[in-house]
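Student: sequence below, structure please.
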Amino acid sequence: MPHPTSTEIAGRIEDLYGAPLAALESHAQDRPPGMLSALLGMHDTLAFAERSITVHRARLAQLVQPERQIGTHEASHLLDCARRLAEAVAVRDAQASSASAVLQSLGRVESPEPSSAAAPAVVPTLPAPVTSAAPSR
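Tutor: Reported below is the predicted structural model:
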């Protein structure tokens, strides 16, 4: 099963919080860290990993072109690029799985409509002060 992309995760975050991602990011900056900050962080890491995959895949394709000779110098670049590509894929997979699992565990809760037959709120009352029948001095 393929992992969700950063675009899919962004859409799920927007659906959960009911606002565009840009508005959520600016909202999260004004608040202490919480679930929204964690989800946005996961999304950023996932998006960065996807961009890294694209860059390293293109570089790897460039390094292994048929007309190109692979000598000692090129081999070190080829191995480094393959290692970086593998790391980006691992990060993408981990972040996608984590973000997806967190989003599955959360659900948007609609605010309840106040009903017209709702009972009035009970306000606790303080006990009446005890007064004695004896005159005070």
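
Student: for the rest of this, base every contact and every neighbour count on C-alpha atoms.
Tutor: OK.

Student: need the contact list for Y17.
Tutor: Going by CA atoms under 8 Å, 6 or more residues apart in numbering, Y17 touches L24, R108.

Student: hmm, try it at 10 Å
Tutor: L24, L36, G107, R108, V109 (CA atoms under 10 Å, 6 or more residues apart in numbering).

Student: the structure of the following sequence is requested for comparison with the preceding one:
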Amino acid sequence: MSPATSTEIAGQIEDLYGAPLASLDVHAKEQPPGMLSALLGMHHTLALAERTITVHRERLAQLVHPEGEISAFEVSHVLDCARRLAEAVAVRDTQATSVAAVLQSLGRAVAPQTSPAPATAPAPVPAPVPTASTALSR
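Tutor: Okay, here's the model as predicted:
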């Protein structure tokens, strides 16, 4: 299973809260920290990781272009770029898994198909009957 993208996560957050992400972001900034703020923060981190992956993947492709030569100087750049790419992928995968799990736990509950029987009020508890010993002690 591939991790959800930031676009998919954004859609799920919008569905859950019933508003576009931009307005949710404004709303979250006006409120005390809560679940919406946490979800938006996770989404931001996920989107940043995706952009970082794109940048480092493109840079790595430039560095190891088949028509170019890799000098000793460029080897350190290739290794650094590959390391940063791996870190961004790990962040993306972790964030996507975490935010998807949180969103799944927050999903709107589906109404039951059958309506339960109406609740009945409990029968009143009768008052205790005074016994001869309690009646005499009064």
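
Student: let me see the TM-score of these two.
Tutor: Laid over one another, the chains give 0.78 as their TM-score (TM-score structural alignment, normalised by the length of the first structure), with 110 aligned residues with a CA RMSD of 1.2 Å.

Student: picking up where we left off before, just curious, which of the contacts of Y17 of the first structure is nearest to T72 of the first structure?
Tutor: T72 of the first structure lies nearest to L36 out of the contacts of Y17 of the first structure, by CA to CA, at 47.6 Å.

Student: for that closest one, which non-adjacent residue is closest in space?
Tutor: A28 (6.7 Å; CA to CA, 6 or more residues apart in numbering).

Student: residue in the second structure matching that neighbour?
Tutor: Using TM-score structural alignment, the partner of A28 of the first structure in the second structure is A28.

Student: just the element for that match, please.
Tutor: helix 21-30 (DSSP states H and E).

Student: how much does the very next helix or strand once past that helix stray from the first structure?
Tutor: Per DSSP H and E, the first helix or strand lying C-terminal to helix 21-30 of the second structure is helix 35-63. Compared with the first structure after fitting, helix 35-63 of the second structure has a mean deviation of 0.3 Å; criterion: mean CA distance after the TM-score superposition for the first structure.

Student: point out the other helices and strands that the next helix-or-strand element following helix 35-63 of the second structure packs with.
Tutor: Counting by DSSP H and E, the next helix or strand C-terminal to helix 35-63 of the second structure is helix 72-106. Helix 72-106 of the second structure sits against helix 6-17, helix 35-63, with contacts defined as 3 or more CA pairs under 10 Å, 6 or more residues apart in numbering; DSSP states H and E.

Student: mind running it again at 6 Å?
Tutor: helix 35-63 (3 or more CA pairs under 6 Å, 6 or more residues apart in numbering; DSSP states H and E).
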